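S.K.: Fold the stuff below for me.
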Amino acid sequence: MSAARNPTVGVLGAGLAGLAAATHLSEAGYDVTVLEARDRVGGRVWSEALNTGHDFASIVERGAEFVLDGYDAMRELLDLTGLSLIETGMSYYVRALVETPEITTDDIAAAGQRAAELARTLPGAPSAEEVLRRLDLDERVVEALRARIEISTTVGTDKVTAAALNHIASFRQLPSWRVGGGNQGLPKALATRLGPAVRTGEAVQRVTQLDDGVAVYTAHSAAVFDAVIVALPLEIVRDRRTVQLPLPEWKQTVLDRVLQGHAAKLHLPLRSSAPTSATMSVKGRFWNWTAVDASGDVAPVLNGFMGSEAALQAAAVHEGPARWADAARAARPDLSFDTDLPGLVTDWSADPLARGAYSSHSPQVLAGDGDVLEQPVGNVYFAGEYTDADFTGLMEGAIRSGQRAAQRVVHQLTSTPTASRQAIG
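M.R.: Sure, this is the predicted structure:
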């Protein structure tokens, strides 16, 4: 009989979910291999330097940006890696309207509160749009609330559950943070701790259950692990043409009830810094902000986020930043834009390894779906922001889901002796 060895676990995806899982497993003494299709780690957490024409480059977030209250798991990983947060000086929750400045944030907050209360009285699982249509309020206020929901959930109000109002209705002036030097610093630091266990440029093509483990095939190699954690974006998980995963009907059915929204980011250089700010365009379904960066000053950049497929199509985001940039500049005449420098647009729906932004719940999502989304299929486990009921669509949700998947693997494998195994193929 072969001698027992450390259990082996393959982690598919080097985003925050996958790296959080791999970190937990590595610290538990497991032999971990992380396979990432991109040539970088971080997934939808992507920081990059933007040329603003100044003596320094500003680090912008092309993906996930704001760290909010309750991000306890993320803060623990930041402590582990020696990274720190910086306060942005503006609030993610409060956005002044550019088209109708006479409608205040308090007006929208009150409408959101009424909508959330109304949703709780309606039978079944209504959509957000069903609730909005029942509000007896100034239509401009209702439309502003509708825009806020569509921007934040990245899907239309007729598709997303009214439960989204519980988050959207928060308009308190709470602080917002970023990782100093860029949010991607966290996945980079976790990958550094894991060392050669993280292999970029390895696109997984197929995962197969075997009698004695799980086989993972890439374009370059094949290997068998005792367990595998699938930490890929929702659209990639449920598209069998991209990655063949063992998804029985009960798993596929629940996956299909979750929405993956559509969003893009925009960054425009400024000739000079401006005060911190946050504004929202109801018509364009985007919001913009200026914020403090790691230098302690407000970065000379206007940042933007646009949500929903209809908004991205109307702004022709797939063609580049021009139309959106013009709209953003028109919405902020108080800022001095450097039009000699190109704006930077990131269309996550066009990214072949994401095919969308982050997830939201449709009215068809059931109370126990979160457990089913994370439920393993044999020794194949699942993690990702789409599986987390409390922090759906957020960095914190990705991290927590990865840690839970790792804990499940440890629970399953910790007392099971494992014989030596060789790579296949």
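S.K.: For the rest of this, base every contact and every neighbour count on C-alpha atoms.
M.R.: Will do.
S.K.: Let me see the ranges of the helices in the protein.
M.R.: For the chain, helices defined by DSSP state H occupy the ranges 16-27, 72-81, 105-121, 128-132, 139-153, 165-168, 185-194, 234-237, 249-255, 309-314, 322-331, 369-374, 395-413.
S.K.: please give me the structure for this one as well, since I'd like to look at both together:
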Amino acid sequence: MTLPNADRARHSLSDSRLPDPAGARRGEVTRAATPTVAVLGAGLAGLAAATRLVREGYDVTVFEARERVGGRVWSDSIDGPDGSLAIERGAEFVLYGYEEMRGLLDEYGLQLVETGMSYYVREVGDVGGVTTDNIVAAGRRAIQLVGDDPDVQTSAEEVLQQVGDDELVDALRARIEISAAAEAREVNASALRHIASIEPRPSWRVAGGNQSLPNAMADAIKDRVRLGQKVLQLEQDPTGVAVTTDTDTNRFDAVIVALPLATLRGTRSPVLDMPDWKRQALDHLVQGHAAKLHMPLSLSPGTSAVMSVGDRFWTWTARSEDGSVGAVLNCFMGSAPALAAYGQDALSVGWAAAVRALRSDLDFAPGSDAVLTTWSDDPLARGAYSAMGADASSADMESIRRPVGRVFFAGEYADPDFTGLMEGAIRSGHHAASDVAVALSAHTNRSL
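M.R.: I've put the predicted structure just below:
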């Protein structure tokens, strides 16, 4: 239903309350009309929420500002000497523990391709005398120092200062800052349990490109996804939420906000009326900044993973669907200072030169253009994935997931166990969908 502007009054998001999902009774919903739910964002989090709610019988509309689904999951191609090569300009690796993502891949008939290299293990290419085994030992020491406390409120840098040898510690620091896309002084020490765990486990990508998954999910709910629809404002009152896009305004019984972290914290956010407890929790997250560079090669190489400590980036070559290693070098640079060291205008040229120096073992294709992707410059993302800040706690994560009235939240930043990862995005979407279903069920049954 479209509302004229005169019929919409301004309300704080905290004015309208549904029963707390954690305390509501689950069960069969008795309702005269199908509840309507808007999902803002067609990335993995938003689509995970939308597809689950559609399956449960809700009337769902997904608003996506881009002309494609997937958000920061973006599969593309690059011209190589022998034709087009697949690349991932956003989220890339499927890792151990991605149970819900694997479940969705099975559901939509998609396959995984083992890369033949390990995301977790990276050879140091620019510091002599520091081996992978050295970094593994230092990482294990750091993990021991962190301990098992689930509410560590200190930075990764403070733990690194206790590890020992400066040169070795800087290599471990680089590993952390690249993977977290943020400085070690900003990131919670709990991240060391994952990032510093450098075990040679395999890693995978989705056959046909990671974007095949959001594409399949969107196709399953077809015309419920409205592309090119940028949400400008949410207005909540005791009976629902008005969602205003750049084309019209519609009312819904509930809304799931599945937008990137930076868009929620910015002055241009459509969700400006969040209460202090929500804003404070979001402020305890760190916004990551990262870039990816893809460079064609003349010949198909072996698999590899090599890191630059000084420039805070790593490079890798990996298997394709047919089992061969693609003739393209993939590069990832993490943390704002690393990107700023080159400057935006010089990033592509300067970084490519540093990559060639680091990977002199490879034959780069002459005259071929590299593809640069910088998510911090993307107006709809304004950053890469997130990480828990040094002063973040489990209470903050609960507040981030907690709804504000009829507005619920999902995103890679909203999962405590897989923060910043594709699995975290999917889990947060499923969690938000369950909360919406429980809350609307309890609200409807109570009103009958």
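S.K.: Would you pull the TM-score for this pair?
M.R.: After superposition, the two chains reach a TM-score of 0.94 (TM-score structural alignment, normalised by the length of structure 1), with 414 aligned residues with a C-alpha RMSD of 1.6 Å.
S.K.: Distance to Lys159 of structure 1 and mean neighbour count for the helices of structure 1 - can I get that in a markdown table?
M.R.: Output for the helices of structure 1, formatted as a markdown table (distance: least, C-alpha to C-alpha, whole Å; neighbours: other C-alpha atoms under 10 Å):
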| stretch | distance to Lys159 of structure 1 | mean neighbour count |
| --- | --- | --- |
| helix 16-27 | 26 | 26 |
| helix 72-81 | 30 | 16 |
| helix 105-121 | 15 | 19 |
| helix 128-132 | 8 | 21 |
| helix 139-153 | 10 | 23 |
| helix 165-168 | 13 | 18 |
| helix 185-194 | 32 | 20 |
| helix 234-237 | 17 | 21 |
| helix 249-255 | 15 | 15 |
| helix 309-314 | 12 | 17 |
| helix 322-331 | 24 | 17 |
| helix 369-374 | 17 | 18 |
| helix 395-413 | 21 | 23 |
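S.K.: Which among these is found nearest to Val98 of structure 1?
M.R.: helix 322-331 (6.1 Å; C-alpha to C-alpha).
S.K.: for the helices of structure 1, which one sits closest to Ala389 of structure 1?
M.R.: Per C-alpha to C-alpha, nearest to Ala389 of structure 1 of these: helix 369-374, 5.9 Å.
S.K.: residues in structure 2 aligned with the closest one?
M.R.: With TM-score structural alignment applied, helix 369-374 of structure 1 matches the range 396-401 in structure 2.
S.K.: What mean distance separates that stretch from the matching residues in structure 1?
M.R.: In the superposition against structure 1, stretch 396-401 of structure 2 averages 0.8 Å from its aligned positions (mean C-alpha distance after the TM-score superposition for structure 1).
S.K.: Which residues are in contact with Ser179 of structure 2?
M.R.: 195, 334 (C-alpha atoms under 8 Å, 6 or more residues apart in numbering).
S.K.: just checking, what residue in structure 1 corresponds to it?
M.R.: By TM-score structural alignment, Ser179 of structure 2 lines up with Ser152.
S.K.: And its match, how far from Leu394 of structure 1?
M.R.: Plainly put, Ser152 of structure 1 is 11 Å away from Leu394 of structure 1 if you go by C-alpha to C-alpha, to the nearest Å.
S.K.: now do Arg238 of structure 1
M.R.: 20 Å.
S.K.: for Val94 of structure 1, same thing?
M.R.: From Val94 of structure 1 to Leu394 of structure 1 the distance is 18 Å (C-alpha to C-alpha).
S.K.: Ok, Val204 of structure 1 next?
M.R.: 24 Å.
S.K.: can you check Ile86 of structure 1 too?
M.R.: From Ile86 of structure 1 to Leu394 of structure 1 the distance is 18 Å (C-alpha to C-alpha).
S.K.: between the two, which one's more packed in?
M.R.: Neighbour count, other C-alpha atoms under 10 Å: between Ile86 of structure 1 and Leu394, Leu394 has more, with 21 against 18.
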